[in-house]
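> Below: sequence and its predicted model.
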Amino acid sequence: MLLAEHHVPGLGWFTRALGLNGALSVAETVRAVLLSLDWPGGATMLNGADGIEGADRLPAITTWSLQARRNDRLRVYSRTAGPIGTPLREALGRDGTGILVVDGYTVTVTTAGAMPRDDHTPDAVCLAGGFAPDGDAPADPESFPVPGMVDHPVGLPRDVDLAAVNVALTGEETVAEILGELNPELRALLLGGDLYEFTPLLQALDLGRPAQVGEATRRVLENFPAETTPVGRAAAWSRVVALSTLSDRETADEVTAMLMAALGFTRADAGLGASGDHGSCDPLSAEEIRDLSRDSGLLLATCGADVWEGTASAVIPLVPKCSLVDRLEMYRFLLQAWRAG
């Protein structure tokens, strides 16, 4: 993991947390950091803007360098100094700190340990980001008396659009390839809602690889989703996307509710009127979503693909308890595009 912090006195702190492949070069790492900050010129800093319409009007980064100290020795990586092809793991290590200088502005980058990864884990993903104003500086730029007075000198936005950042990090062609491996019905839902947040998850699931599920399980899951209404089928898809994160029940419920809300479904779409503190136009709760997709939930539970919570000494459930590996294979099977053929 890499943490990036950029401070503008009188304005505030721009921060990002990224998951990066240690094999990325210094140049690729710098590009990922700048893309996560939405730094003008970051997208074209490696390959230029050749072949891009209106390239002469695009912002460009003039100079950049990464200064890193390892083993009591300061190394500088730039186009005119140290080799920018040096892997990140060599330049910063697992717990190193460096100073990235971009056209005179500084960004502190710190590596914080390492996480397990495989061949299908995205090389770069933005996990979180934020902005914290300095001291008495108001968070709302419109509060300042002089328009533009608090704008970042190069125009960095305060808000973080993680979906857009991760599309930029992954590349539009790769995103299209990942979505092309997804079940068409779910793909249409995600594209219709501009929901690219799940692209890194889908990439990690390696949907292009045939799922390893038994014939009996396959026959059951081929009936997914079992619902017939648009809201019911969307609820079923939301549940399986949430379950594929391999989270606990509470987290999976939160992801399911968030996804259904982002898709624009409300209680009214499910035929639910006002009740207590909930209006018909309010988002659906996780419990309501489970009720809408009850038949699909039964298919998942029958195969052991739903979240099972309990200790080894607990009462044995009537549905099978599967390993995380087996569950992951079932989610891969459900999400793959070929099933719709």
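Alright, I've got the coordinates. Residues are numbered from 1 along each chain as shown.

> make it CA atoms for all contacts and neighbour counts henceforth
Fine.

> can you give me the helices for the stretch 201-341 of the chain?
215-221, 230-243, 249-262, 286-292, 294-303, 324-335 (DSSP state H, counting those that start in this stretch).

> Tell me which other helices or strands the third one touches.
Identification of packing neighbours for helix 249-262 by 3 or more C-alpha pairs under 8 Å, 6 or more residues apart in numbering; DSSP states H and E yields helix 230-243, helix 286-292.

> re the thing from before, can you put the helices of the stretch 201-341 of the chain in a markdown table and add distance to Arg89 and mean neighbour count?
Compiled in a markdown table, those are given as follows (distance: least, C-alpha to C-alpha, whole Å; neighbours: other C-alpha atoms under 10 Å):
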| stretch | distance to Arg89 | mean neighbour count |
| --- | --- | --- |
| helix 215-221 | 42 | 14 |
| helix 230-243 | 32 | 23 |
| helix 249-262 | 32 | 19 |
| helix 286-292 | 41 | 18 |
| helix 294-303 | 41 | 19 |
| helix 324-335 | 29 | 21 |
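
> for comparison:
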Amino acid sequence: MPQYAVPTEPGLAPVISLGAAQKHHRGQVQSQQGSTVILRSSNLQADREVHRHIGINADLHLNDLHRVIDTCFELPGAGEGEDSEPWYFSQPGKDNSESEQLDRTRRIRDYLGEPGQQLLYHWGLWRITIETIDSYPRDAGTPQALCVGGSGGFDDADFNPSIINARLTGKDTIRRVLSHAVPNIRRIIERTRLFDFVALLQAIDLSRDVSLTPEAEKICRQLPLETEPRRIDAFWSTILGLSCLSGDELGDEVTETTMAALGWGCPQGGKLAGPAIRELCRDSLQALSSIGAYRSDALSVVDRLDIYRRLLRGA
């Protein structure tokens, strides 16, 4: 499992924990912004199982959690401003009965602040079990809520976290985050519709001050060195993969998925593999390596992240 993967149920793909990566970037410094909890949410029926893993600000209220769950499970009426079904939260009873309805204005951390704590979410006749499986400190760049994994659906549609996260993030936040990104990154997100990258850019915090050596600054201004569209896309896809700071396997998965979504593939069909993508932007990666941002003799995680931040936001 990748270094910053959130544990998931069997059959669910592991996903990046941006908060875990942020803790590593900042030398495990404790945040003053509260905590994010990772919630395992499941609806089990005789003919189907629907699972979602959700990262959410523990200082939000149960009323906010209701809206996030509706969006992540794509329940009818989600995001339309009006509830299509009655809903409430309860605590599992010791005798397997359900306790009385909880106050919707209470904070999530009051009931789900620690791993192992559980709630039940009732929506119409359906019931979703929610359990906290992890918690980590927040900082100013951590998204308020994010769907970080899942499987299944109520309408037999394919699980698409990018669409879900675009709805969770909201158009205004997407526009604000992308306004700090270099045009090539904005175009890649718009072309691929991979809005998960908005959360990554939030976590990286492109507005943060960066101090590079004169040589590193000079090289960043020159990149990418490639001029052919496919090679330029390969470079930026690789930078997005590297920015996850989650090891070669997951970095390749991000890079390969991005290039495939951009429409680039092998001449004989199928996705381009990570090594082939890196070969397309070899000159730029060699330049990155010369300033410690790639492969051998790499700088610390914090210093590499500053270089990636500088590239992603441009001048």
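On my side now, so go ahead. The shown structure was predicted, so the numbers you read here are calculated from the model rather than taken from an experiment.

> returning to that earlier point: figure out which of the helices of the stretch 201-341 of structure 1 is closest to Pro116 of structure 1.
Taking C-alpha to C-alpha, helix 324-335 is the member of the helices of the stretch 201-341 of structure 1 nearest to Pro116 of structure 1, at 15.3 Å.

> could you check the angle helix 230-243 makes with the closest one?
150 degrees (axes from the mean of the first three to the mean of the last three C-alpha atoms, to 10 degrees).

> counting contacts, what elements does helix 324-335 of structure 1 pack onto?
helix 230-243.

> ok, average deviation of the helix it packs on from structure 2?
Compared with structure 2 after fitting, helix 230-243 of structure 1 has a mean deviation of 0.6 Å; criterion: mean C-alpha distance after the TM-score superposition for structure 1.

> which ones are touching the nearest residue to Arg327 of structure 1 once chain neighbours are set aside?
Closest residue to Arg327 of structure 1 apart from its sequence neighbours, by C-alpha to C-alpha, 6 or more residues apart in numbering: Ala305 at 5.2 Å. Going by C-alpha atoms under 8 Å, 6 or more residues apart in numbering, Ala305 of structure 1 touches Cys322, Arg327, Met330, Tyr331.

> Quick check: longest strand in structure 2 by residues?
In structure 2, ranked by residue count with DSSP state E as the criterion, the top strand is strand 126-137.

> buried stuff in that strand?
Arg127, Ile128, Thr129, Ile130, Glu131, Thr132, Ile133, Asp134, Ser135, Tyr136, Pro137 (16 or more other C-alpha atoms under 10 Å).

> Check stretch 111-118 of structure 2 too.
Quick answer for stretch 111-118 of structure 2 (16+ other C-alpha under 10 Å): Tyr111, Leu112, Gly113, Glu114, Gln117, Gln118.

> on that earlier part again, nearest to Leu182 of structure 1 among the contacts of Ala305 of structure 1?
For the contacts of Ala305 of structure 1, the nearest to Leu182 of structure 1 is Tyr331 (11.5 Å; C-alpha to C-alpha).

> What's the match for that closest one in structure 2?
With TM-score structural alignment defining the correspondence, Tyr331 of structure 1 maps onto Tyr308 in structure 2.

> Give me the neighbour count for the nearest residue to its match once chain neighbours are set aside.
Of all residues beyond its chain neighbours, the one nearest Tyr308 of structure 2 is Ser243 (6.3 Å), with distances taken as C-alpha to C-alpha, 6+ apart. Ser243 of structure 2: 21 surrounding residues under other C-alpha atoms under 10 Å.

> try Thr62 of structure 1
Residues contacting Thr62 of structure 1 under the criterion other C-alpha under 10 Å number 10.
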